[in-house]
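> Here is the input, now give the coordinates:
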Amino acid sequence: MTLRIHALFHTDYADLSFIKQWANAHNHPITVSRSYDNHSLPALDSFDWLIVMGGPMSVHDEDQHTWLIAEKRLIKQSIDAGKTVIGVCLGAQLVAHCLGAEVKPSGVREIGWLPMWLTQAGQAHPLLQDLPKQPFMVFHFHGDGFDCPKGASIIAETEAWANQGFIYQTAKHKRRGTWVLAWQCHFEVTKESLSKMVSNGNATIQNGLKEYPETVQSPDEILALGDKYIEENNERLAAMLSRIAASGNK
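Okay, here's the model as predicted:
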């Protein structure tokens, strides 16, 4: 089954990365909107999956980024229509916000390759059976966090923040074999995209090193650890995406 994937970008550097590789390998066409660059948003019936990517802004920055209003409307409409919606970092926060959960500063910055582990709900979930049961390293770049949306299951946590991801599914999603999946972290980074994120976020990283040295790593450390962990995290993401795709084919 061919899936029409539409992605919402919020910067020039936080792109689909490995998700694009997975989609291309499975012949799923991709379209993109850059609302910050005055792109129009797609019609609801023109895509099957909506992927909401990261960015440096807050979900509450509508005064500075008025395009957030229309994006939130599209995300909510997509969820209500029973479409698969995947949120990454800011994208996860936007999805949580659209589901009525509070999004706020977590009180700490997590920037770098940090250990994360699945909750009991995460370990039991059919979409996540290819993820380790023990803590594993994944790339983080965030300071805000979300509460658990009503009806969702929190699937992962770290020492610094308990809500690192959630899965949500309505009765309409169950009938269609679709899901809402949100991750604060970045399984999708490749060597190239990680380098771009580190370069563009260097000021934030340097400030974070001063304020939160236990949870923020230097650019050199981030890039070096990326060589060690990127491939296995891309494989984990591929497994999750393939499980979502297969659930809609039943």
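
> Please count neighbours and contacts with C-alpha atoms only from this point.
Will do.

> so how many other residues sit close to the closest residue to residue 72 other than its chain neighbours?
Spatial nearest neighbour of residue 72, chain neighbours left out: residue 98 (6.4 Å); criterion: Cα to Cα, 6 or more residues apart in numbering. Using other Cα atoms under 10 Å, residue 98 is surrounded by 20 other residues.

> ok, residue 98 touching residue 75?
Yes. Applying Cα atoms under 8 Å, one finds residue 98 in contact with residue 75, separated by 7.0 Å.

> Check what contacts whichever strand in the chain runs longest and list those residues.
Taking DSSP state E as the criterion, the chain has its longest strand at strand 103-118. Strand 103-118 is contacted from outside by 59, 93, 96-97, 132-147, 155-161, 205, 208, 212, 215-218, 222, 225-226, using Cα atoms under 8 Å, 6 or more residues apart in numbering.

> Among the residues you listed, which are located in strands?
Counted as lying in strands by DSSP E, out of the contacts of strand 103-118, are 136-146, 155-157.

> that older thread, residues contacting the helix or strand following the longest strand of the chain, please?
With elements assigned by DSSP states H and E, the helix or strand that comes after strand 103-118 is helix 120-124. With contact meaning Cα under 8 Å, 6+ apart, helix 120-124 is reached by 128-129, 131, 133, 153-156.

> Give the buried residues for helix 120-124.
Using 16 or more other Cα atoms under 10 Å as the test for burial, helix 120-124 gives 122-123.

> tell me how far that helix is from the chain's mean position?
19 Å (Cα atoms, centre = their mean, to the nearest Å).

> Let's compare: structure for the following, please.
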Amino acid sequence: MKTCAAISHVAFEDLDCLAPVPAARGFGVTMLDAPTADLTGLDPLAADLWVVLGGPIGVYDEADYPFLTTEISLLKARLAADRPTLGICLGAQLMARALGARVYPNPNGKELGWAPLTLTEAGRNSTMAAIDGLAVLHWHGDTFDLPRGAQGLASTPATANQAFSWGLKGLGLQFHVEASQISLERWFVGHAGEIAATPQTSVSQLRQQTAAHAPRMEAAGAVMLGRWLDQVCV
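Coordinates of the predicted model:
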């Protein structure tokens, strides 16, 4: 059986509606909780697929969260070997940092809510074509420079680098395609402080946007991931 290691940073940001996609392709999925797992004993090349998920901390917060240093080192080794790796939000930022790029607070401010992407030509010719024109979920205050040698795939007016590919088998997504409408109710509780501190943002507003956009993204995100897996995990 093929193996997938999904690395989480908070319990409610998991594979969610994307979980059936690797399962349908014969992957056995193991969830790893980065804050409590012994990452020092993890072989970064052993699993056939890594999915590194989101979380409310910054890549540069290693002093408070030392496991980030280990996680970045593991990603550096995995990406150097061009092993299939998907990073979502914090996961994409960790990939960028592992590839030598700068990660920092977005000078244009936080993006929190649903809005479409602008795909580059490379993005339109990639598996991301499945979500072209659809609103995706943004939930980030940090951004990153495009790693040297990476290919930019998408942007928004506030964030120049929303997605990138690395080598043949690395994909970093600053936005979220994994969050289902029902599971976002957990986010609204878990991120209550962040929502309250974000101007012109409320739970009711986010819930209304989610009802309008999540059902289509749940389906399209699964299509995008499935096509990507079919390319990189052969």
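
> With neighbour count added, can I get the ones in strands among the contacts of strand 103-118 of the first structure in CSV?
Below are these laid out as CSV (neighbours: other Cα atoms under 10 Å):
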residue, neighbour count
136, 15
137, 19
138, 22
139, 25
140, 24
141, 24
142, 21
143, 20
144, 21
145, 25
146, 24
155, 24
156, 22
157, 19
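
> what's the closest of those residues to residue 14 of the first structure?
Residue 14 of the first structure lies nearest to residue 141 out of these, by Cα to Cα, at 11.1 Å.

> check contacts around that closest one.
Counting by Cα under 8 Å, 6+ apart, the residues that residue 141 of the first structure touches are 89, 109-112, 185-186.

> Taking those residues, tell me the two that lie furthest apart.
In the contacts of residue 141 of the first structure, two members sit farther apart than any others by Cα to Cα. They are 109 and 186, at 14.6 Å.

> Which one of those two is surrounded by more residues?
Neighbour comparison, residue 109 of the first structure and residue 186: the larger count goes to residue 109, with 26 against 22 (by other Cα under 10 Å).

> how about that one, what's its match in the second structure?
Using TM-score structural alignment, the equivalent of residue 109 of the first structure in the second structure is residue 110.

> residues contacting the most centrally placed residue in the second structure?
Closest residue to the average C-alpha location of the second structure: residue 88 at 0.5 Å, with Cα atoms, centre = their mean. Residue 88 of the second structure makes contacts with 51-54, 172-176, as judged by Cα under 8 Å, 6+ apart.

> Please list only the buried members of the contacts of residue 141 of the first structure.
For those, buried by 16+ other Cα under 10 Å: 89, 109-112, 185-186.

> Now residue 193 of the first structure. Nearest residue, chain neighbours left out?
Nearest to residue 193 of the first structure is residue 17, by Cα to Cα, 6+ apart, at 6.3 Å.

> again but with residue 163 of the first structure, I slipped
Using Cα to Cα, 6+ apart, the closest residue to residue 163 of the first structure is residue 157 (5.5 Å).

> which residue in the second structure lines up with that neighbour?
Checking TM-score structural alignment: residue 157 of the first structure goes with residue 155.

> burial of residue 28 of the first structure, as a residue count?
Count around residue 28 of the first structure with other Cα under 10 Å applied: 14.

> what number of residues lie near residue 26 of the first structure?
13.

> Tell me if residue 41 of the first structure really is in a helix.
No. Counting by DSSP: H, G, I helix; E, B strand; the rest coil, residue 41 of the first structure falls outside a helix, being coil.

> And it, how far from residue 171 of the first structure?
Going from residue 41 of the first structure to residue 171 of the first structure by Cα to Cα, to the nearest Å gives 26 Å.

> So between these two, which is more surrounded?
Using other Cα under 10 Å, the more surrounded residue of residue 41 of the first structure and residue 171 is residue 41, with 17 against 10.

> in which helix or strand would I find the residue nearest to that one when sequence neighbours are not counted?
Excluding its sequence neighbours, the residue lying closest to residue 41 of the first structure (Cα to Cα, 6+ apart) is residue 33, at 6.1 Å. Here residue 33 of the first structure sits within strand 30-34, counting by DSSP H and E.

> Good, wrapping up.
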